[in-house]
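*Asks:* Test case, fold it:
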Amino acid sequence: MTERVLYLIGCAAGPTQYIDEGVRQAQACGWDTCLILTPSAARWWDPRIGELEELTGHRVRSQYKLPGEKDSLPKADAMLVAPLSCTSLNKWGNGISDTLALGLPSEGVHMGVPVAAMPYFNRAQGAQPAVARSIADLRAQGVVFLDGPSGYESHPPKQGDPQSFPWHAALDAVGSLAGDAP
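*Replies:* Below is the predicted model:
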């Protein structure tokens, strides 16, 4: 059996500093992991992007390709948007796919690709009325949104622990979504 391909899509949220750990855990679950970052998240890794490319064996993408340019990533069998920032959640929920990191899951979920998302933002951000609407809109489209006890529970402002992000819970959910977990 060939490895399944997972697009791990990271936004500019605290755990993205440790997204290499998410990649390692996905690989340990048998996923050929391709990493896509929002442009802001890519800036965090800019001096060390080569480390991520070596780890994944793929180019790390953060921009749309140019017309006529060949795609550098294999076709995804599943997508995991984690960590999902409050800003990216609300853009995605409103159909704004101005970044590759939002465009891929926006289309993927409507093309039959299993898509899960695990947020990382604080309770004050989560209290914004747009957040609940965006979550409901994504769930209505078939995105498995992993919050609360089954995912990530928002933390009090300035009290997050990005290093303890529950990658394993997100990957378990993606494995379940994809059927026979690799």
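*Asks:* For the rest of this, base every contact and every neighbour count on C-alpha atoms.
*Replies:* Will do.
*Asks:* what's the longest helix belonging to the chain packed up against?
*Replies:* Under DSSP state H, the helix in the chain containing the largest number of residues is helix 129-141. Helices and strands touching helix 129-141, by 3 or more CA pairs under 8 Å, 6 or more residues apart in numbering; DSSP states H and E, are helix 86-93, strand 144-145.
*Asks:* before we go on, could you also do this sequence so I can check it against the first one:
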Amino acid sequence: MSTLYLFASAAEPVFDIARVIEDAQADGWDVCLGLTPAAARWLAGSLDGLAVLTAHPVRWDAPLPGEPEVWPAASAVLFAPATFAAVNQWALGIADSFVVGFAAEGIGQGIPMVAMPCVSAAHARHPQFERSVEALRGAGVSVLVPDDPAVGFSWPLALSAVRERIAVG
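*Replies:* Here you go, the predicted structure:
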């Protein structure tokens, strides 16, 4: 079974994460859920249930040195929803959270990665956002940016892109 690291930041689609995990599991993925600290706060009341659903601890903080790895190796990473801050931090290599740090490292490890931002129209027009999307694409990340990233976010499209990315290579 392939392992999908599902990383999410604090944007409204994160509230559908349990259904997305179930959809990914139905596709044959072993899912490990990683959250930004803000997303972990948003889902605080659901974290135990999400850990049961995935059969893995939900992570939002980096392990301490010497702590054993609790997740199987990643076959792919889906970072969705990815906020304006997460996209820019990832592209700039500012690894101040577990998920952004892992995603930044994953580029160098050649792990297939897909990102689907969920940002406001104003953030999408910010010049750094476009530069960050291009930097991530240039590093091999498939970044799916709908015409209107605030309302065009699509979990089915994101999961389909991961399947295509793995199939291609």
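*Asks:* Superposed, what's their TM-score?
*Replies:* Comparing the chains after superposition, counting by TM-score structural alignment, normalised by the length of structure 2, produces a TM-score of 0.95; 169 aligned residues with a CA RMSD of 1.6 Å.
*Asks:* can you put the helices and strands packed on helix 129-141 of structure 1 in JSON lines and add distance to residue 117 of structure 1 and mean neighbour count?
*Replies:* JSON lines is the format used below for these (distance: least, CA to CA, whole Å; neighbours: other CA atoms under 10 Å):
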{"stretch": "helix 86-93", "distance to residue 117 of structure 1": "9", "mean neighbour count": "21"}
{"stretch": "strand 144-145", "distance to residue 117 of structure 1": "5", "mean neighbour count": "22"}
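*Asks:* any idea how far residue 69 of structure 1 is from the most centrally placed residue in structure 1?
*Replies:* Taking CA atoms, centre = their mean, the centroid of structure 1 lies closest to residue 81, which sits 1.7 Å from it. Note on residue 81 of structure 1: its distance to residue 69 of structure 1, by CA to CA, to the nearest Å, is 24 Å.
*Asks:* what's the answer for residue 148 of structure 1, then?
*Replies:* 41 Å.
*Asks:* Have a look at those two and say which one is more surrounded.
*Replies:* Each of residue 148 of structure 1 and residue 69 has its neighbours counted (other CA atoms under 10 Å); residue 148 has more, 11 against 8.
*Asks:* Does the residue of structure 2 sitting at the aligned position of residue 7 of structure 1 belong to a helix, a strand or coil?
*Replies:* Taking TM-score structural alignment as the criterion, the aligned counterpart of residue 7 of structure 1 in structure 2 is residue 5. Look at residue 5 of structure 2: counting by DSSP: H, G, I helix; E, B strand; the rest coil, its state is strand.
*Asks:* Same question for residue 116 of structure 2.
*Replies:* For residue 116 of structure 2, the reduced secondary structure class is strand; criterion used: three-state DSSP.
*Asks:* returning to that earlier point: of all the helices and strands packed on helix 129-141 of structure 1, which one is nearest residue 12 of structure 1?
*Replies:* helix 86-93 (8.6 Å; CA to CA).
*Asks:* From the contact counts, what lies against that closest one?
*Replies:* Under the contact criterion of 3+ CA pairs under 8 Å, 6+ apart, helix 86-93 of structure 1 touches helix 100-108, helix 129-141.
*Asks:* contacts for the longest one?
*Replies:* Okay, so that is helix 129-141 of structure 1. 86, 89, 90, 92, 93, 94, 109, 110, 126, 144, 145 (CA atoms under 8 Å, 6 or more residues apart in numbering).
*Asks:* do the same with stretch 160-170 of structure 1
*Replies:* Contacts of stretch 160-170 of structure 1 with the rest of the structure, by CA under 8 Å, 6+ apart, involve 14-15, 17-18, 22, 25, 80, 82, 116-118, 122, 146, 150-152.
*Asks:* hang on, isn't the match of residue 7 of structure 1 packed against residue 33?
*Replies:* Yes. Between residue 5 of structure 2 and residue 33 a contact is recorded at 6.0 Å, counting by CA atoms under 8 Å.
*Asks:* Flag every buried residue along stretch 100-118 of structure 1.
*Replies:* 100-102, 104-106, 108-109, 113-118 (16 or more other CA atoms under 10 Å).
*Asks:* got the residues you listed as JSON lines, with distance to residue 177 of structure 1 columns?
*Replies:* Written out in JSON lines, the entries for the buried residues of stretch 100-118 of structure 1 read as follows (distance: CA to CA, whole Å):
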{"residue": "100", "distance to residue 177 of structure 1": "22"}
{"residue": "101", "distance to residue 177 of structure 1": "20"}
{"residue": "102", "distance to residue 177 of structure 1": "19"}
{"residue": "104", "distance to residue 177 of structure 1": "17"}
{"residue": "105", "distance to residue 177 of structure 1": "14"}
{"residue": "106", "distance to residue 177 of structure 1": "17"}
{"residue": "108", "distance to residue 177 of structure 1": "14"}
{"residue": "109", "distance to residue 177 of structure 1": "12"}
{"residue": "113", "distance to residue 177 of structure 1": "9"}
{"residue": "114", "distance to residue 177 of structure 1": "6"}
{"residue": "115", "distance to residue 177 of structure 1": "8"}
{"residue": "116", "distance to residue 177 of structure 1": "8"}
{"residue": "117", "distance to residue 177 of structure 1": "12"}
{"residue": "118", "distance to residue 177 of structure 1": "14"}
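*Asks:* Done for today, thanks.
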